[in-house]
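Peer 1: Provide a 3D model corresponding to the input given below.
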Amino acid sequence: MSFIEQARDGDVVTLTMNRPQTRNALGHADAEEFVRVLETVALDRSVKALILTGAGSAFSAGGDIKAMALTIELRQAAAATRLDYREGIQRIPAALHALEIPTIAAVNGPAMGVGCDLACMCDLRLAAPSARFAQSFIKVGLISGDGGLWFLQRVVGPQRAAEMAFTGDPIDAAKALAWGLVAEVVEAEKLLPAAQRLAQRIAANPAATLRMSKRLMREAPFTSLDTFLQLSAGLQALAQDSPEHAAAVRAFLERGKL
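Peer 2: All right, here's what the predicted structure looks like:
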């Protein structure tokens, strides 16, 4: 049975982590399928937005504890474990971050450990009232090995991220909203429709411009203003040369004549 279920509505793709019996626990073994699906979506230029959610009562309960126990029993060399991360679960943040279309996490329940990280890897997050978020790695003597702290600090700021990382304590949906971790809290039965409406609002815009806008947002924190202005000028020239831009200007002028 596949871990990732894929559905499409027009220009929007929804990916559902579908292992409710484990509360959508995620590990190295799931990386291959996850990345393959993301790469397929990335290559489809007709897709304009992606929604990620979980089946059942949880978004993702985090790592597979049974797999952790097995790793301890096997006493695997640290060098081999490092490669497991590089060739396993770390491929997921790399693939999600490289995705040029906007991504929305519809957090339907607890997002713990890697589940919290996965939500933070998306551009936008909506949450059900039952959602909880935790950097729970420290509770089992680990760190966020999937790179989650890189994303978390950019979402909630260094002090909030430090509190979550150093305590491992969960925060509820209301606090996640107050901290800016989620954009909106939506009743459970309305969560996925709300995410779909947001995705459709995004998808109403030109595909190429969406991708360029996301690229600019990705580059902004890491470039000087001069470099960023050069990049913006180049991408704006491409946007201005597009048929979508010309059509939008004509439509605006026509509306002004009415």
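
Peer 1: Please make it C-alpha for all contacts and neighbour counts, starting now.
Peer 2: Will do.

Peer 1: ok, residues contacting stretch 133-147?
Peer 2: Contact partners of stretch 133-147, identified using C-alpha atoms under 8 Å, 6 or more residues apart in numbering, comprise 85, 89-90, 93, 110-114, 116-117, 164-173, 176.

Peer 1: Mind checking which of the residues you listed are in helices?
Peer 2: With helices taken from DSSP state H, the overlap with the contacts of stretch 133-147 comprises Tyr85, Pro93, Val114, Cys116, Asp117, Met164, Ala165, Phe166, Thr167, Ala173, Ala176.

Peer 1: Check the secondary structure at Leu15 for me.
Peer 2: Classification of Leu15 using DSSP: H, G, I helix; E, B strand; the rest coil returns strand.

Peer 1: Next up, the contacts around it.
Peer 2: The neighbours of Leu15, taking C-alpha under 8 Å, 6+ apart as the test, are Ile4, Glu5, Gln6, Ala7, Leu50, Ile51, Leu52, Thr53.

Peer 1: go on, Pro206?
Peer 2: When contacts are counted by C-alpha under 8 Å, 6+ apart, Pro206 touches Glu244.

Peer 1: Reformat the contacts of Leu15 as TSV; add neighbour count, distance to Ala79 and secondary structure.
Peer 2: Output for the contacts of Leu15, formatted as TSV (neighbours: other C-alpha atoms under 10 Å; distance: C-alpha to C-alpha, whole Å; DSSP: H, G, I helix; E, B strand; the rest coil):
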residue	neighbour count	distance to Ala79	secondary structure
Ile4	21	30	strand
Glu5	17	33	strand
Gln6	16	35	strand
Ala7	12	38	strand
Leu50	27	35	strand
Ile51	25	35	strand
Leu52	23	32	strand
Thr53	27	33	strand
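
Peer 1: and of those residues, the nearest to Arg218?
Peer 2: Top of the list for closeness to Arg218, among these and by C-alpha to C-alpha, is Leu50 at 16.8 Å.

Peer 1: Surely the closest one and Gly10 touch.
Peer 2: No. The pair Leu50 and Gly10 fails to qualify as a contact (C-alpha atoms under 8 Å) at a distance of 11.2 Å.

Peer 1: one more to line up against the first:
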Amino acid sequence: MKSAYGENITATSDGQVAVVTIDRPPTNFVSVELIEHLAEALEAADASDRARCIVLQAEGKAFCAGADLARSDDRVAIGMDGVSALYQQAARLFAVETPIVAAVQGAAVGAGLGLAVACDFRIAAPEARFAANFVKLGFHPGFALTHTLPRLIGEQKAHLMFLTGRRIRAEEALAWGLVDEVVPAEALRGAAMTLAREIAENAPLAVVATRKTSRAGLLEAARAQMALEHREQTILRATDDFAEGVRAVNERRAGNFVGR
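Peer 2: From the prediction side, this is the model:
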């Protein structure tokens, strides 16, 4: 049975694994509503007596290309109140107690990288790319990435990703510990499901308790970090460099930044 959460999130079950799908192709841009509905789907799986693990996957070319800052009808693109609302919904993802395996078939950029990193594990196709491209927008990282990414791959590699904005290929991401396995695209969802079933076959109370211990303080840290990130983003959003960064990304060129 398939359940729908808003227009772009669906959920099904496969034995003891809940499968949640983001369906806003081709780029699966985040919005306040998309993350809200994603949180609802994950919370429903969390509340189920049946689901012992979750697979998070996406339709389209990209896993999630972050926020579409060029849209005039999107709350995140319009202003920082929308970003604050996005982060309120994002905090709900960190509160989920059921383990989550992400199947990353393409780009995970900006907030999309934040979403992938919020999961417990990431299985990637060779075509997957990972980027914290905020500085290319004249912006500050968000979605708690300044806490979660160093926690996952170490401070130095996270610092490199933040200050260069470069895209990390799947094989390099594997070497860094950013992903747990790289498999051919056609085998991606099967590999994610295999890992999810391996987790789900264990004693569920022990899995949840162990995960809670290993992720102790993550929810509180993510909330605090998003507040700090929002403060810096608010300052930078008012700059000429931010306006130029949005234009440059949309025009697929390097930004001509002037430092004001």
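
Peer 1: care to give me the TM-score?
Peer 2: Between these two chains, after superposing, the TM-score reads 0.77 (TM-score structural alignment, normalised by the length of structure 1); 214 aligned residues with a C-alpha RMSD of 2.3 Å.

Peer 1: What range does stretch 132-151 of structure 2 cover in structure 1?
Peer 2: Stretch 132-151 of structure 2 lines up with residues 135-154 of structure 1 when matched by TM-score structural alignment.

Peer 1: Can you add distance to Phe34 of structure 1 and give the contacts of Leu15 of structure 1 back as JSON lines?
Peer 2: Formatted as JSON lines, the contacts of Leu15 of structure 1 follow (distance: C-alpha to C-alpha, whole Å):
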{"residue": "Ile4", "distance to Phe34 of structure 1": "7"}
{"residue": "Glu5", "distance to Phe34 of structure 1": "10"}
{"residue": "Gln6", "distance to Phe34 of structure 1": "11"}
{"residue": "Ala7", "distance to Phe34 of structure 1": "14"}
{"residue": "Leu50", "distance to Phe34 of structure 1": "13"}
{"residue": "Ile51", "distance to Phe34 of structure 1": "14"}
{"residue": "Leu52", "distance to Phe34 of structure 1": "11"}
{"residue": "Thr53", "distance to Phe34 of structure 1": "13"}
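
Peer 1: mapped onto structure 2, which of those residues are still contacts?
Peer 2: Here is what carries over to structure 2 from the contacts of Leu15 of structure 1, by both residues aligned by TM-score structural alignment, their matches' C-alpha atoms under 8 Å: Ile4, Glu5, Gln6, Ala7, Leu50, Ile51, Leu52, Thr53.

Peer 1: which residues are in contact with stretch 53-63 of structure 2?
Peer 2: When contacts are taken as C-alpha under 8 Å, 6+ apart, the neighbours of stretch 53-63 of structure 2 outside the stretch itself are 16-28, 42, 45, 64, 98-108, 112, 189, 192-193, 196-197, 199-200.

Peer 1: Report the buried members of these.
Peer 2: With neighbours counted using 16 or more other C-alpha atoms under 10 Å, the contacts of stretch 53-63 of structure 2 contain these buried positions: 16-24, 27-28, 42, 45, 64, 98-108, 112, 189, 192-193, 196-197, 199-200.

Peer 1: hang on, the earlier thing: which of the ones in helices among the contacts of stretch 133-147 of structure 1 sits closest to Gln230 of structure 1?
Peer 2: Nearest to Gln230 of structure 1 out of these is Pro93 (C-alpha to C-alpha; 27.5 Å).

Peer 1: shouldn't that closest one be in contact with Cys120?
Peer 2: No. Applying C-alpha under 8 Å as the test, Pro93 of structure 1 and Cys120 come out as separate, 9.7 Å apart.

Peer 1: And these two? Which one has more around it.
Peer 2: Neighbours of Pro93 of structure 1 and Cys120, each counted by other C-alpha atoms under 10 Å, are more numerous for Cys120; the result is 25 against 21.

Peer 1: which residues sit in contact with the aligned partner of that one in structure 2?
Peer 2: Under the alignment (TM-score structural alignment), Cys120 of structure 1 pairs with Val117 of structure 2. The contact partners of Val117 of structure 2, by C-alpha under 8 Å, 6+ apart, come to Leu145, Thr148, Leu149, Leu152, Leu178.

Peer 1: for Glu244 of structure 1, same thing?
Peer 2: Here Glu244 of structure 1 is in contact with Pro206 (criterion: C-alpha under 8 Å, 6+ apart).

Peer 1: tell me, how many neighbours does the residue lying closest to Leu115 of structure 2 once chain neighbours are set aside end up with?
Peer 2: Leaving out its chain neighbours, the residue that sits closest to Leu115 of structure 2 by C-alpha to C-alpha, 6 or more residues apart in numbering is Phe143, at 7.6 Å. For Phe143 of structure 2, the tally of surrounding residues (other C-alpha under 10 Å) stands at 28.

Peer 1: Kindly indicate whether Phe143 of structure 2 is helix, strand or coil.
Peer 2: Assigned state for Phe143 of structure 2: coil (three-state reduction, three-state DSSP).

Peer 1: Can you give me the distance of whatever residue of structure 1 lines up with Gln57 of structure 2 to Leu177 of structure 1?
Peer 2: The criterion is TM-score structural alignment: under it, Gln57 of structure 2 has Thr53 as its aligned partner in structure 1. Taking C-alpha to C-alpha, to the nearest Å as the measure, Thr53 of structure 1 and Leu177 of structure 1 are separated by 18 Å.

Peer 1: what ranges do the helices span in the stretch 51-200 of structure 1?
Peer 2: Remark: helices assigned in the stretch 51-200 of structure 1 by DSSP state H, counting those that start in this stretch are 65-74, 78-87, 91-98, 114-120, 148-156, 158-167, 173-179, 188-203.
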